[in-house]
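In: coords please:
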Amino acid sequence: MTRARQFGLPLPGLPGPHNAITDVPGVEVGYTTLTSGDGPLRRGGGPVRTGVTALLPRGRAGAGDPCAAGIHALNGNGEMTGSHWIAETGALTLPVLITNTHAVGACHRGAIDWALRERPDAREWMLPVVAETWDGYLNDIGGDHVRPEHAVAAIDAARGGPVEEGSVGGGTGMNCYGFKGGSGTSSRVVEHGADPYTVGVFVQANFGSRAQLSVCGVPVGADLADDNPMEDTDWLGLAGAGSVIVVVGTDAPLLPGQCAALARRVPLGLARTGTYGQHSSGDVFLAFSSANPGAISTGFPVGEPGYDALRFVPWNRIDPFYEAVVQAVEEAVLNALLSARTMVGRDGHRSPALPHDRLKELLAARGVL
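Out: Purely as a prediction, here's the structure:
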């Protein structure tokens, strides 16, 4: 697995120890990856190139304790279940799942199954957060290969520490800028006075057309036009069709409105990689703060009426966190592209890996490497 900094890209900002969303204390990431079969599409029989990603804001131990959260959609051709309740209450309670477009229902059921297994005494409503991007170029997306137990397995597999990137989990069958895309992550350390905090980002990158790709400010897409099977045929019909899901997490104490403001900065990081946000793309973003445990009450009331209290970063000190989001989003997309390897899927459809040597030549010619 090659990452952007290992590749030599001069990216700004100070990452955390793993340069991943798991640098945010308590955050865990898990995958279920499903790959099988080759050759012509047989609906329900494959080939299968898909999976599920699970992100647990407070880890398994803290599931059920709401986090402050906010959402933003740059372009709404996509789905993120549970988003209305997040917008209403500013709270995120359950694990976040990311999968393919046609597997949202299975993962939604799986999240409920997992929660009931862990909390058999639960009596409140559950509105799981499941987001999606479309992997139908490589995957038998209509074949119902993702089942509820795969969502449960992804949650059970969630761990802290280094995070695998590229063609794993929900990102298994995804494409980005006409290359193989998928899962990517990055983080930044932000100093707030004497207190260091971490902003982490996770992306499921499945967006952009080849000509748009920019790396470290260098528009390289036009010079990488060769070997572009996804866009050189009329099978897809529209270059750049796809989506991107981004989850931003931080341990900085933020209000729900501030989390939404972080989510609104995600498109600035995506734009640094070249995209302008296309009509056919579902670009949906979620941001949460894992600070203030136990401070948000959204379920059935218990006991005498009282008050919730949140400690938060002042609005006039929020800019460094915005900058961290933009930097980490850009790097997470590049990590997904550089980590992914060429994949062949349904009907022989091929998604080529970003050519590392040619990219180095282009960047060196512009003085970037």
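In: only C-alpha atoms from now on, for both contacts and neighbour counts.
Out: Noted.
In: excluding its backbone neighbours, what's nearest residue 158?
Out: Excluding the flanking residues, the one nearest residue 158 by Cα to Cα, 6 or more residues apart in numbering is residue 30, at 3.5 Å.
In: tally of neighbours for that neighbour?
Out: Neighbourhood size, residue 30 [other Cα atoms under 10 Å]: 24.
In: give the contact list for it.
Out: Counting by Cα atoms under 8 Å, 6 or more residues apart in numbering, residue 30 touches 53-55, 154-159, 169.
In: among the residues you listed, which are in strands?
Out: 53-55 (DSSP state E).
In: just the buried residues of those.
Out: Buried subset of those (neighbour count, 16 or more other Cα atoms under 10 Å): 53-55.
In: please give me the structure for this one as well, since I'd like to look at both together:
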Amino acid sequence: MRPRARALPISLDGATGAHNAITDVPGVEVGYVTLTEGTARTGVTAILPRGRDGVGTPCAAGVHSLNGNGEMTGVTWIEESGALTLPVAITNTHAVGTVHRGVIDWVADKHPSLAEEWLLPVVAETWDGYLNDINAPHVRPEHAGQAIDAATGGTPAEGSVGGGTGMNCYGFKGGSGTSSRVVEYVDRSYTVGAFVQANFGSRAELTVAGHRVGPALMDDNPMASRTREGAGSVIVVVATDAPLLPGQCKALARRVPLGLARTGTTGSHFSGDIFLAFSTANEGALTSGFAAGEDYEALRFVPWGRMDAFYDAVVQAVEEAVLNALTAAGDTVGRDGHRSPGLPLERLTRLLTRAS
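Out: Coordinates of the predicted model:
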């Protein structure tokens, strides 16, 4: 077990939730299937906005793409309707179709009434072809359902798990990471949580708590001669229980790049950077008129002029989620002996101590 970022001498802003994870948002659950046999270094991550029993109950949602060199299915319907109703799945680039089919199979089995209409699952990807034999059929449709069935609250595992199993970040082993922030608003507290599948950035860019440490860690970079600098992609899912409009969820998603930039990236052409944000408030709205007897629907929302604290929370949580993915993931060897080194935590600690 490697420590999370806050266990190191890293200065991070904001107050976290109990688990410092996207699962601090009530109802949100995360599940994984991790595949590491033979040439497989891949898997599936499932994020359930309202748990398994809440599948089909819409959440307000919005999406934003910093760079479209990647894929997130189902986003045109989110743009049109402002609603997210199904589990979100994240996997590798060449398994998107397989996982899409698997999510549909799971919904048809567990919630058959939903499958009587149409299903447009959100399935996102990043490229794990350096460590994983990405063209092999390692990921099967049933793995999507298994990840959904494995979803729980609490503190999710981080690093080389689920869809993040074969991913790399800033020339080190990357993968899955998460963090959360608590926002005090009027007379109550809301939570903003972020989950990242981190597979982006070049080694020289790496920045930790404002300190550019990458140039001091340029040795032991076996990926440098085998992959494009900065290539790979990053998917970020942001969740909150604050009552927001779909357009305000989109505004949260637009702040994700600011959190990523704190870790050093400038957004490579070869990195697909796609973000989804949703709100679990206003349960029962955004049903597309399927709610029996309801001719009108209403949304309660935070005034636009009071959104800044939620923007802050997104930026802070995304930054820390990336760092948690990096600190959690250790040295990994994949297909054809390809090796991805874990972020050297002792050297990082010395660099940060000297810089402070």
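In: name the SS class of the residue nearest the centre of the first structure, please.
Out: Against the mean C-alpha coordinate of the first structure, by Cα atoms, centre = their mean, the closest residue is residue 203 at 2.7 Å. Of the three states, residue 203 of the first structure takes strand under DSSP: H, G, I helix; E, B strand; the rest coil.
In: picking up where we left off before, and which of the ones in strands among the contacts of residue 30 of the first structure is nearest residue 137 of the first structure?
Out: residue 53 (19.2 Å; Cα to Cα).
In: please name the residues that touch whatever residue of the second structure lines up with that closest one.
Out: With TM-score structural alignment as the matching criterion, the partner of residue 53 of the first structure in the second structure is residue 45. Shown in contact with residue 45 of the second structure (Cα under 8 Å, 6+ apart): 30-33, 89-91, 144, 147, 162-164.
In: mind checking what residue 166 of the second structure lines up with in the first structure?
Out: Matched across to the first structure, residue 166 of the second structure falls on residue 173, judged by TM-score structural alignment.
In: for residue 344 of the second structure, same thing?
Out: Under the alignment by TM-score structural alignment, residue 344 of the second structure pairs with residue 355 in the first structure.
In: count of neighbours near that match?
Out: Applying the criterion other Cα under 10 Å, we find 15 residues in the vicinity of residue 355 of the first structure.
In: residue 93 of the first structure now?
Out: Counted with other Cα under 10 Å, residue 93 of the first structure comes out at 23.
In: aligned counterpart of it in the second structure, please.
Out: With TM-score structural alignment as the criterion, the equivalent of residue 93 of the first structure in the second structure is residue 85.
In: test my guess that that match contacts residue 51.
Out: No: Residue 85 of the second structure is beyond contact range of residue 51, at 11.1 Å (criterion: Cα atoms under 8 Å).
In: distance of residue 345 of the second structure relative to residue 353 of the second structure?
Out: Using Cα to Cα, to the nearest Å, one gets 12 Å for the distance from residue 345 of the second structure to residue 353 of the second structure.
In: looking at these two, which is more packed in?
Out: More neighbours surround residue 345 than the other of residue 345 of the second structure and residue 353, with 17 against 12 (other Cα under 10 Å).
In: so how far is residue 294 of the second structure from the closest residue to the more buried one other than its chain neighbours?
Out: When the adjacent residues along the chain are set aside, residue 345 of the second structure lies closest to residue 327, with 7.2 Å between them (Cα to Cα, 6+ apart). Between residue 327 of the second structure and residue 294 of the second structure the distance is 49 Å, computed by Cα to Cα.
In: who has more neighbours out of the two?
Out: Here residue 327 of the second structure and residue 294 are set side by side on neighbour count (other Cα under 10 Å), and the busier one is residue 327, at 27 against 10.
In: counterpart of that one over in the first structure?
Out: Taking TM-score structural alignment for the superposition, residue 327 of the second structure sits opposite residue 338 in the first structure.
In: tell me how far that match lies from residue 176 of the first structure.
Out: When distance is defined by Cα to Cα, residue 338 of the first structure is 11 Å away from residue 176 of the first structure.
In: same question, residue 101 of the first structure
Out: Spatial separation of residue 101 of the first structure from residue 176 of the first structure under the definition Cα to Cα is 16 Å.
In: the two: which has the busier surroundings?
Out: residue 176 (28 against 20).
In: can you pull the contacts of the more buried one?
Out: Contacts of residue 176 of the first structure were listed using Cα under 8 Å, 6+ apart, and they are 182, 205-209, 337.
In: what's the separation between it and residue 103 of the first structure?
Out: Taking Cα to Cα as the criterion, residue 176 of the first structure is separated from residue 103 of the first structure by 20 Å.
In: quick one: secondary structure of residue 223 of the first structure?
Out: Quick answer, by three-state DSSP: residue 223 of the first structure is helix.
In: quick one: the residue nearest to residue 158 of the first structure is in a strand?
Out: Yes: following the definition three-state DSSP, residue 30 of the first structure is counted among the residues of a strand.
In: what lines up with residue 24 of the second structure in the first structure?
Out: Aligning on TM-score structural alignment places residue 24 of the second structure opposite residue 23 in the first structure.
In: leaving out chain neighbours, which residue sits closest to that match?
Out: residue 16 (5.8 Å).
In: mean shift between the longest helix that the first structure contains and the second structure?
Out: As far as residue count goes, and with DSSP state H defining each element, the longest helix of the first structure is helix 319-339. Superposed on the second structure, helix 319-339 of the first structure shows a mean distance to its aligned partners of 0.2 Å (mean Cα distance after the TM-score superposition for the first structure).
In: can you tell me how far residue 238 of the second structure is from residue 191 of the second structure?
Out: Computed with Cα to Cα, the distance linking residue 238 of the second structure and residue 191 of the second structure is 10 Å.
In: these two - which one has more neighbours?
Out: residue 238 (29 against 24).
In: need the counterpart of the more buried one in the first structure.
Out: In the first structure, the position corresponding to residue 238 of the second structure is occupied by residue 248, as judged by TM-score structural alignment.
In: got a list of what its match touches?
Out: Contacts of residue 248 of the first structure by Cα under 8 Å, 6+ apart are 21, 199-202, 262-263, 285-288, 325.
In: cheers, nothing more for now.
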